[in-house]
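In: Sequence and predicted structure, then a few things I'm wondering about:
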Amino acid sequence: MNLTYYDIEKTGHLVDEFYHISYSENALPFNIVMMPFGFSGFTFIYNNGQKAKIGKKENELKKLVINGQFYKSYNFLVEEVGYSCGINFKPTALHKLTNLDISKFTNKHSTPELMNNDFSTKFQVIFNSHNNDFDSLFNNLESLLLSFPLIENKNTKAIDNVIELIHKEQGMLSVKDLLAVIPFGQKTLETQFKKIVGLTPSKYMRIYRFKKLMEKYEKNKIELKDLVYMYDYYDESHFAKDFKSFTSKSPKEYFKKDFTLIKEALKN
């Protein structure tokens, strides 16, 4: 398995990551539990043999796939040699690009039919025409993204402000803290955040806090018990509960196994 990230030149307000990931014969079958990372995105899959299992439902992933926000883990399996390219969006970007209720994609890998056909077709054309030049592929995707008018209004601006605060505080906040910086009541905040981002504010904060903790662990190898308290977990049992929720493994099980894809993504 080889994961490569590409430079974001012009679309930093929309894109969190451009990536290319390949699977060689000696890595197969590749089977891993994927944790939520807090963003939606597109993946274009250039071969057969990639599957996602969410609960008891298994889906074969082909061509252009819309990756919704996830607040629980799922199993990802690759059985054939091949590769994928993709975009992970900033939290509000997919809504701004489509004006869709992003919560309808939550905990799913969806097909483009759920979107405007013209919108998704333009992405499929570019993904299909890379000719093994991935720098050009992502440059072309940036140009395409910049060609779309963005939905920006008081709601998207308020949610962007909330997300900026969540990121600044690394998820260590309460909903009450968020209400102090926006002109919304709690019900409106919950409704708009879920529509624009795909998750409730509380779920997004939990995921973001957990992700930042795991990033710090993978990059710096700080003692996990120190990180648990650094990231404001009341005790190790509360951390273990989040760990199980987001990875489907206990900390002991996770660190005994090779979760290469997750660890590479966390180091980016």
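Out: Cool, got the structure.
In: rest of the way, CA atoms for contacts and neighbours
Out: OK.
In: can you give me the helices for the stretch 101-250 of the chain?
Out: Along the stretch 101-250 of the chain, the stretches classed as helices by DSSP state H, counting those that start in this stretch are 117-128, 134-147, 154-168, 175-179, 186-197, 201-220, 224-230, 236-247.
In: A further structure is provided below for comparison with the first:
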Amino acid sequence: MRKSPSEAYTDYIEGVYLFYNIDNKTDHWIFNDGFPSIILFPDRSNKVCITIDGKESIVESGWVDGGVMKKSYLRYFEELDYILIIRFKPEYFHKLFSLKPSFFKYRNIATLAEINFDIEFLSQVYTTNSIDSKIDIIESYIKTLMPRSDKVGLLNSAVELINRTKGQISVSNVIKEIGVNYKWLERNFSMYMGLTPKEYIQLQRFISAYINLHTEPNDLLNVAITNGYYDYNHFLKEFKDFTGKTPMEYMSAKGLLS
């Protein structure tokens, strides 16, 4: 379920998302679609095991992620009623938390401490059981970080265009629509998102296909073609690149095959 941020924060926060009834019986494939995100558990003591390309780490309370995440899975140690995700506009996340633009270039997962999330506000978040109160506390914290005056950059416009087309747009058309040159676009994507415009387009296309896979598990060719892949083999290659499994292996593990 998505909740829109309060109007004062729409330049900074893309949206607040709630995922309910989180089970701990299977591994969950995780990804980031270019929007730096803060993920919070219901309770400060909740933990998960995150595995990235075979390397495991234990995370408590919540985490931060960004950039392109491949072959990344997590397992919850207990069933959770929900997880709360705050997705930030890429250009402003780094400014709010005074992070270098390259923060996610060499990592995809960070702890809340690594972005210097204020410990007092974090304690307030976990003191209340009300989700709405948690969101209010987070927004009040963001308010303390916001610059006195600023404006949404062209990067956000480019990101929103690619998202709206679900990755079925060329870099040249993005440049034409936004009115910038390639060097500017590549530099800003690299600085604030840790990937190139082409990689971000590829990521959005795959995410769209991944979602369609769950609704059309028996027609993989149609899923591939509908989402702009040349053919099934093209889709197969990207699926293995992102998840480490073939579509059939993944669907079999998730019980999606009829």
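Out: On my side now, so go ahead. All figures in this text were calculated on a predicted structure; none of them were measured in a lab.
In: Need the TM-score from the superposition.
Out: Put the two chains on top of each other and the TM-score (TM-score structural alignment, normalised by the length of structure 2) is 0.80; 248 aligned residues with a CA RMSD of 3.0 Å.
In: on that earlier part again, looking at the helices of the stretch 101-250 of structure 1, which is nearest to residue 55 of structure 1?
Out: helix 236-247 (12.8 Å; CA to CA).
In: now the closest one: which residue numbers in structure 2?
Out: Residues 232-243 of structure 2 are matched to helix 236-247 of structure 1 when aligned by TM-score structural alignment.
In: Buried residues, stretch 22-40 of structure 1. List them.
Out: Buried residues in stretch 22-40 of structure 1, counting neighbours by 16 or more other CA atoms under 10 Å, are found at 23, 30-40.
In: do stretch 14-21 of structure 2 as well
Out: With burial defined by 16+ other CA under 10 Å, the residues of stretch 14-21 of structure 2 counted as buried are 14-18.
In: Stretch 190-207 of structure 2 now?
Out: 190-197, 200-207.
In: re the thing from before, report the mean positional deviation between the match of helix 236-247 of structure 1 and structure 1 in the superposed frame.
Out: Stretch 232-243 of structure 2, aligned to structure 1 and superposed, deviates on average by 1.1 Å (mean CA distance after the TM-score superposition for structure 1).
In: starting at the chain centroid, how far to that stretch?
Out: Going by CA atoms, centre = their mean, to the nearest Å, the spacing between the C-alpha centre of stretch 232-243 of structure 2 and its chain's C-alpha centre is 19 Å.
In: again, but for stretch 31-48 of structure 1
Out: 8 Å.
In: cool, and stretch 73-93 of structure 1?
Out: Centroid separation for stretch 73-93 of structure 1 versus its chain: 9 Å, with CA atoms, centre = their mean.
In: From one end of it to the other, what's the distance?
Out: Stretch 73-93 of structure 1 has its terminal residues 23 Å apart, counting by CA to CA, to the nearest Å.
In: If we go by neighbour counts, what in that stretch is buried?
Out: So for stretch 73-93 of structure 1, counting by 16+ other CA under 10 Å, buried means 73-93.
In: Inside helices: which ones of those?
Out: residue 93 (DSSP state H).
In: and the residue nearest to residue 245 of structure 1 when sequence neighbours are not counted, what does it touch?
Out: Leaving aside its sequence neighbours, residue 245 of structure 1 sits nearest to residue 72 (CA to CA, 6 or more residues apart in numbering; 6.1 Å). Applying CA atoms under 8 Å, 6 or more residues apart in numbering, we find residue 72 of structure 1 in contact with 35-36, 107, 245-247.
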